[in-house]
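Novice: The following comprises the amino acid sequence and a computationally predicted model.
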Amino acid sequence: MEKKNKSAEKRVRQSFLRREKNRAYKTRMKNAIKKVLAAVQTKESSEKIEELLKQAIAAIDKAASKGVIHKNQAARRKSRLMKVAKA
């Protein structure tokens, strides 16, 4: 049996950990967006929607700052979310 390269093993570990972190940020972001959309759908109070929107925007910005999503995608998601929330 041939021994694996140490650096290759380390890269596998690093990519696995990075993937887990990225998935966590993305899941947090998607759940926050879903909460806003659900609140708009059920016609919650505007204060509740504003609070959820604030949390969702923070989650989107966090994902963009960590490099999970592109900054343009973050801007697009925030824009569309605000458009739905204000309607």
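Specialist: Nice, I can see it. Numbering: from 1, shown residues only.
Novice: drop to CA atoms for contacts and neighbour counts, all remaining ones
Specialist: Will do.
Novice: Which helix runs longest in this protein?
Specialist: helix 6-41 (DSSP state H).
Novice: Quick check: buried residues in that helix?
Specialist: By 16 or more other CA atoms under 10 Å, the buried positions in helix 6-41 come out as 22, 25-26, 28-29, 32-33, 35-37, 39-40.
Novice: How about the most centrally placed residue in the chain, nearest residue that isn't a chain neighbour?
Specialist: The residue lying closest to the centre of the chain (CA atoms, centre = their mean) is residue 29, at 2.9 Å. Residue nearest to residue 29 in three dimensions, not counting chain neighbours: residue 59, with 5.0 Å by CA to CA, 6 or more residues apart in numbering.
Novice: Pasting the second one now:
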Amino acid sequence: MANTTQSKKRARQSETRFAINKARRSRIRTFLRKVEEAIASGDESAAKAALHNAQPELARGVSKGVLHKNTVARKMSRLAKRVKAVEAPAS
């Protein structure tokens, strides 16, 4: 339990930061889920649009310190590859 004024303030700040980061992670997961669903449906235009919308959210997660840079780079790369695979058979 926090005793000093400083430690009490840090505890409050920690709770606030946790709530904000949790909301950010949830938002990012939602965008990723939309891309996954578009890929699964086989709709190339929806998949492209979903990926286009998800990329800035992932980048924002990196800049805010919620996700690691390389993790996001890997996710973007793999998603882009899968979206491109959805396009290829249709062409």
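Specialist: Happy to help now that I have it. Quantities reported herein were computed from a predicted structural model and do not represent experimental measurements.
Novice: so what corresponds to the residue nearest to residue 29 of structure 1 in structure 2?
Specialist: With TM-score structural alignment as the criterion, the equivalent of residue 59 of structure 1 in structure 2 is residue 57.
Novice: That match is in contact with residue 30, isn't it?
Specialist: No: contact between residue 57 of structure 2 and residue 30 fails when scored by CA atoms under 8 Å: they sit 10.1 Å apart.
Novice: Over to the match of residue 59 of structure 1. Which of the three states is it?
Specialist: Under DSSP: H, G, I helix; E, B strand; the rest coil, residue 57 of structure 2 falls in the helix class.
Novice: distance of residue 3 of structure 2 from residue 85 of structure 2?
Specialist: Using CA to CA, to the nearest Å, we find residue 3 of structure 2 at a distance of 57 Å from residue 85 of structure 2.
Novice: The two: which has the busier surroundings?
Specialist: A count of neighbours by other CA atoms under 10 Å puts residue 85 above the other of residue 3 of structure 2 and residue 85, at 14 against 7.
Novice: The more buried one: helix or strand, and which one exactly?
Specialist: If you go by DSSP states H and E, residue 85 of structure 2 is part of helix 69-90.
Novice: which of the residues in that helix are buried?
Specialist: Buried residues in helix 69-90 of structure 2, counted by 16+ other CA under 10 Å: 72, 76, 79-80, 82-83, 86-87.
Novice: tell me the angle of it relative to helix 5-41?
Specialist: Inter-element angle recorded for helix 69-90 of structure 2 and helix 5-41: 10 degrees (by axes from the mean of the first three to the mean of the last three CA atoms, to 10 degrees).
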